[in-house]
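Visitor: Make a model of this:
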Amino acid sequence: MDRWSEFELFVQTAELGSLTKAAEVLSMSNAAASRSLASLEKRLNVRLVERNTRRLGLTQAGQDFYRRCKNILGEMKEAESAASATAMVASGTLRVTGSLSFCMKHIAPLLPEFTRAYPQINVQLDSANRYFDLIESGIDVAIRTKEYEADSAITVRKLAWTRRILAASPAYLARHGTPASLEELANHKLLTYSYANNPDELHFTRDSQSRVVKIKSLLEANDGQILRAAALEGLGILIQPNYIVYDDVVAGRLVPVLDEWDLPRLAINIAYQNRSHLPARTRVFIDFIVRHFQEMDFERKWTRQDHSSP
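Guide: Below is the predicted model:
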């Protein structure tokens, strides 16, 4: 029996005046209760209870110990109640991380609605184009384009798949022409993402065909918003996930190029620490983001090839 259980048995015994009644309240056998009380007295090296055939009473040391145990157990129950209440109420600081592009496009615009629904949550948004260690950094929720986590202590939940596309502004295409084949990409100015896997080559598929195209960039950047801005200014053809440029394509500000070819798709996931009792602030944020993605039908929009309408 652990020490807290021993203390509880002792307090029940003192208040009921009977070890047998205390054992019954705590669903213990008389023998187990007797062993527990004897173990407590042995560890403290003091007699707490006076036993005889007619009654059970506390020694002076037992009375002093009872008052302290009663106070300590009361404080423990209050602490447990407070912790349970905190777990049920969505409050406190919520740390969220994701790429700058994702945070700008798909988290920051939702924060007014989220904070109205959960005013006791303080959101701390850490945008970075690198992956934090969630546990070491104290991150509650991360948005990532990784299909799995090497750390088994991290749970990964898919939000949506997205295509990666080539697109350019109408002004750029008017000046330089629209490439009609993969080979013609060599004659165009390309805007590429520095952290992409193998940024110097593109792996295309179409039906049963597979092609690898070596490329040379006019501009490399470590964030998609930089490439988007450059493409909108007519600097070249960007290569970016649809979740960054979808609205620009639908509005005609960017035009897909060689869209019949597919680049490897990205899985957008939400990652968080495995916990038997997930904090309420984390749980409600995850549910909020998942519901938003479903309502917006992002996966269908971001994986289709027809961009003529939303």
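Visitor: For the rest of this, base every contact and every neighbour count on C-alpha atoms.
Guide: Will do.
Visitor: which SSE is residue 93 in?
Guide: Assigned by DSSP states H and E, residue 93 falls within strand 92-98.
Visitor: what's the answer for residue 14, then?
Guide: For residue 14, the host element (DSSP H and E) is helix 3-16.
Visitor: ok, and for that helix, which residues are buried?
Guide: 6, 7, 8, 9, 10, 11, 12, 13, 14 (16 or more other CA atoms under 10 Å).
Visitor: Among those residues, which one sits closest to residue 285?
Guide: Comparing the buried residues of helix 3-16 against residue 285 with CA to CA picks out residue 8 as the nearest, at 38.8 Å.
Visitor: Next, the second sequence, to be compared with the first:
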Amino acid sequence: MAIVSTSTSAFFERSRTNLKDLRAQTETLQSQLSSGNKLSRSSDDPVAASRLRSLSRLESLSNIDKSNSQRANADLTLADATLSDMSDALIRAQELATQAASDSISSDQRASIGRELDSIYSTLMTLANARDSNGHALFGGESSGDAYALDGSGNPVYVGTTTSGTLPLGEGQTVARSLTGPEFLNFSVGGTPTDLLSVVKNLGAALQGAAADPAGAANDGLEALKAGLDSLTTGQTVVGTRLAWIELTADRRTNLSQLRSTEEADIGSTDIASTAASLQEALLVLEASQASFTKLANLSLFNNLS
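Guide: Here you go, the predicted structure:
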């Protein structure tokens, strides 16, 4: 009698275990379908879970790099627009200097040109002290205040830092977010260092009587203005190159992000069609197992004895 009891107990225990496993399998498949994720916890697949965490960290770092890239792009775009405005103002200054160099105009007309050059100088000073996307000096390097100030004699002086701040773009790549004023406003004329702001300021004063030969000063100023425009053009080229570099790294970042998304989907996302088929199969097996268990459980050796 003990043998029959033990066998019956083992049969029921095995059946319960098998049915429990089948129910757990169907519940897991149902959970994967509803959540869209293969893994509900790391222990389901430690290697896959570790890789998913790594991909998530890489995506978080990529988002930081993207934010830096957007800031650098905004600042360099502002710098490019400001340099374009400076170039327009300088072209007008060249036109005025050409007029002032002519012997056919009067002293009063030169003085009037000088006053317009004063206005251009004020515009250039305002542009040189433009602000970046964070409200700091656009051309002042790391300075939070103005890039240029006036000394005791009223001459423009650079008061920013020696270099512009750099921002990381990812994968060890960085970009300077702007230019410092001296990088494009300082240049040499005939081997003599000067700066664009002083050139325009002094030319305006010369045409209003500060020079003994205003026409000669205007003629000499043309060379300096041309050198200044060349320096501005070089600055714009540098800024344009940096903007192109940011765009290139942004494209690469987007491609890498798409690759990570694809890998995450392959590793952690549920294959709806395959999982649905597996669930249907598991439910069928579970239903058949339950029916078989019920039928077998009702059988008895005594039913076969007459």
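Visitor: TM-score them against each other, please.
Guide: The TM-score (TM-score structural alignment, normalised by the length of structure 2) is 0.24; 111 aligned residues with a CA RMSD of 5.6 Å.
Visitor: quick one on the thing from earlier: remind me what the strand holding residue 93 of structure 1 packs against, helices and strands.
Guide: Under the contact criterion of 3 or more CA pairs under 8 Å, 6 or more residues apart in numbering; DSSP states H and E, strand 92-98 of structure 1 touches strand 121-127, strand 141-144, helix 280-296.
Visitor: now those in TSV, with distance to residue 202 of structure 1 and mean neighbour count?
Guide: Converted to TSV, those look like this (distance: least, CA to CA, whole Å; neighbours: other CA atoms under 10 Å):
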stretch	distance to residue 202 of structure 1	mean neighbour count
strand 121-127	27	16
strand 141-144	21	23
helix 280-296	28	16
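Visitor: what about stretch 141-156 of structure 1, start to end distance?
Guide: 10 Å (CA to CA, to the nearest Å).
Visitor: same deal with stretch 165-173 of structure 1?
Guide: Terminal residues of stretch 165-173 of structure 1 lie 16 Å apart, using CA to CA.
Visitor: Now it: buried residues?
Guide: Buried-residue list, stretch 165-173 of structure 1, by 16+ other CA under 10 Å: 165, 166, 167, 168, 169, 170, 171, 172, 173.
Visitor: Greatest separation within those residues: which pair is it?
Guide: Spatial extent of the buried residues of stretch 165-173 of structure 1 (CA to CA) is set by the pair 165 and 171 at 18.1 Å.
Visitor: who's in contact with stretch 283-296 of structure 1?
Guide: Contacts to stretch 283-296 of structure 1, defined as CA atoms under 8 Å, 6 or more residues apart in numbering, come from residues 90, 114, 141, 159, 160, 270, 299.
Visitor: hang on, isn't the last one packed against residue 161?
Guide: I take that to be residue 299 of structure 1. Yes: Residue 299 of structure 1 is within contact range of residue 161, at 5.5 Å (criterion: CA atoms under 8 Å).
Visitor: The stretch 1-150 of structure 1: helices as residue ranges?
Guide: 3-16, 19-25, 30-44, 60-88, 100-102, 111-117, 134-137 (DSSP state H, counting those that start in this stretch).
Visitor: picking that back up, just the buried residues of stretch 165-173 of structure 1: which are in helices?
Guide: When the buried residues of stretch 165-173 of structure 1 are checked against helices (DSSP state H), the matches are 170, 171, 172, 173.
Visitor: Now for the closest residue to residue 164 of structure 1 other than its chain neighbours: which residues touch it?
Guide: Take residue 164 of structure 1 and drop its neighbours on the chain: the residue closest to it by CA to CA, 6 or more residues apart in numbering is residue 241, 4.0 Å away. Neighbour list for residue 241 of structure 1: 162, 163, 164, 165, 266 [criterion: CA under 8 Å, 6+ apart].
Visitor: farthest pair in those?
Guide: 165 and 266 (11.2 Å).
Visitor: How many residues are close by the nearest residue to residue 20 of structure 1 once chain neighbours are set aside?
Guide: Distance criterion CA to CA, 6+ apart; nearest residue to residue 20 of structure 1, sequence neighbours excluded, is residue 30 at 5.9 Å. For residue 30 of structure 1, the count of nearby residues is 15 (other CA atoms under 10 Å).
Visitor: what about residue 30 of structure 1, distance to residue 50 of structure 1?
Guide: For residue 30 of structure 1, the distance to residue 50 of structure 1 equals 17 Å [CA to CA].
Visitor: Equivalent analysis for residue 211 of structure 1, please.
Guide: To residue 50 of structure 1, residue 211 of structure 1 is 88 Å away according to CA to CA.
Visitor: do residue 87 of structure 1 as well
Guide: From residue 87 of structure 1 over to residue 50 of structure 1 the distance is 43 Å, taken as CA to CA.
Visitor: neighbour-wise, which of these two wins?
Guide: Neighbours were counted for residue 87 of structure 1 and for residue 50 using other CA under 10 Å; residue 87 has more, 16 against 11.
Visitor: In this model residue 225 seems to touch residue 196 of structure 2, though I could be wrong.
Guide: Yes: look at residue 196 of structure 2 against residue 225 with CA under 8 Å: they come within range, at 7.3 Å.
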